[in-house]
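**Q** can you look at this prediction? I've put the sequence above it.
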Amino acid sequence: MKKRKIPMRKCIGCMESFPKKELCRIVKNKENEIKLDLVGKLNGRGTYICKKSDCLEKAIKSKRLAKSIEAEIPDEVYEALKLEISRNE
């Protein structure tokens, strides 16, 4: 039986690699809508952040999240992210 490779992604806050399933994904679609993608299946340019509030704060302060998806991120996306992270901490 072949061992499956676990997809790894880099957190935009701490810049460490984690298994894709452990991270939150933020995606920008063709209509420039920015959403929190909890299932990891939405089409568009995505970026990942680990489920730690200090990583989110770092990413917001340094504007790394906005730079990585090449768009300004609306406050409601940040609020949804904070809510999701607070559920997992």
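**A** Cool, the structure landed.

**Q** please make it C-alpha for all contacts and neighbour counts, starting now.
**A** OK.

**Q** hey, where'd the strands end up in this structure?
**A** Counting by DSSP state E, the chain has these strands, from start to end: 8-10, 17-19, 23-28, 34-37, 45-50.

**Q** buried stuff in the second one?
**A** This means strand 17-19. The neighbour-count check on strand 17-19 (16 or more other Cα atoms under 10 Å) flags 17-18 as buried.

**Q** if we can go back for a sec, the strands of the chain: which one's closest to Ala80?
**A** Closest to Ala80 of the strands of the chain, according to Cα to Cα: strand 34-37, at 7.1 Å.

**Q** next up, a second structure to put side by side with the first:
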Amino acid sequence: MAETIDGFGDRDFWIVRTAHIGQPVDHGNDQPAHESLGPLNPEWFNRTQSAPLRCGRPTTAGKPCRARVAEPGAACPSHREVRR
């Protein structure tokens, strides 16, 4: 077992194979594809542009309302009135 301490003083414990200590380790791509900061892939951009706009207000079940609306940020007829 090995212990590491980060800059905040938090401790983590690791189970290591002693036969691998001191050997180079390949941790994979240092910047995975899902971390890309450039423009969206055209396929994903088109999917986001064609997705219908939804109300998104919390329902009584606590989930986002899935009713379609005409413009971003608009409320559906069920959520237009403020209930007190």
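**A** Everything's here; your move. Please read all numbers here as calculations on a predicted model, not as lab measurements.

**Q** could I get the TM-score for this pair?
**A** The TM-score (TM-score structural alignment, normalised by the length of the second structure) is 0.21; 30 aligned residues with a Cα RMSD of 3.4 Å.

**Q** distance to Leu83 of the first structure added to the strands of the first structure, as TSV?
**A** Output for the strands of the first structure, formatted as TSV (distance: least, Cα to Cα, whole Å):
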stretch	distance to Leu83 of the first structure
strand 8-10	21
strand 17-19	21
strand 23-28	11
strand 34-37	11
strand 45-50	13
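
**Q** right, and those - which one's nearest Ile60 of the first structure?
**A** Across these, closest to Ile60 of the first structure is strand 45-50 (Cα to Cα), at 10.9 Å.

**Q** the closest one versus strand 23-28: what angle between them?
**A** If you take axes from the mean of the first three to the mean of the last three Cα atoms, to 10 degrees, strand 45-50 of the first structure sits at 150 degrees to strand 23-28.

**Q** show me what strand 45-50 of the first structure is packed against.
**A** In terms of contacts (3 or more Cα pairs under 8 Å, 6 or more residues apart in numbering; DSSP states H and E), strand 45-50 of the first structure is packed against strand 8-10, strand 23-28, helix 53-61.
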